[in-house]
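> Give me a 3D structure for the following:
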Amino acid sequence: MDAAGVTASIGSVGDAYDKALMESTIGLYKTELIKPQRPRKTLSQVEPATAEWIDWYCHPTTPR
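A predicted model of the protein is given here:
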């Protein structure tokens, strides 16, 4: 992990509270982008759609 510049979670073993925000975000991603647009068959189809969704999620122009 050090070579990638990634640090380990600061939560204790078995403690899900530090992962709740990430799990919620992944759930939104799947619900809003992946499941409604099935089937995406290749990585080249998923990558640009994911980049657009992340940009929208981080910089919303309309209320959710």
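
> CA only for contacts and neighbour counts going forward, please
OK.

> And the contacts of stretch 26-33?
49-50, 53 (CA atoms under 8 Å, 6 or more residues apart in numbering).

> Any idea how far apart the tips of that stretch sit?
10 Å (CA to CA, to the nearest Å).

> this one next, for a side-by-side:
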Amino acid sequence: MRASMSRRGNCYDNASIESFWGSLKNELIYHRRFATREQARLAIGEYIEMFYNRQRTQARLDYLSPAAFTQRFYLDHTAA
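Sure thing, here's the model as predicted:
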């Protein structure tokens, strides 16, 4: 199986994940030193689950967190 690759010169297919990595590095990684890989793994997992997905608001999601946006989406689409 080959990795998915965009056409040459198409910078948009990985834009969202590149944005996420930039946020992770700027908001967590560059401000801390980890003694072990396990400490880093736990801190990154906590950042993703507790902060990025549940608290951090995002402009592209109408200034909601991903969890709140998902909840609103399902409420809007199940209330018929």
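
> circling back: dump the contacts of stretch 26-33 of structure 1 to a markdown table, plus secondary structure and distance to Leu21 of structure 1.
A markdown table is the format used below for the contacts of stretch 26-33 of structure 1 (DSSP: H, G, I helix; E, B strand; the rest coil; distance: CA to CA, whole Å):
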| residue | secondary structure | distance to Leu21 of structure 1 |
| --- | --- | --- |
| Ala49 | helix | 21 |
| Thr50 | helix | 18 |
| Trp53 | helix | 17 |
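
> Closest to Ala8 of structure 1 out of these?
Ala8 of structure 1 has its nearest neighbour among those in Thr50, at 24.6 Å by CA to CA.
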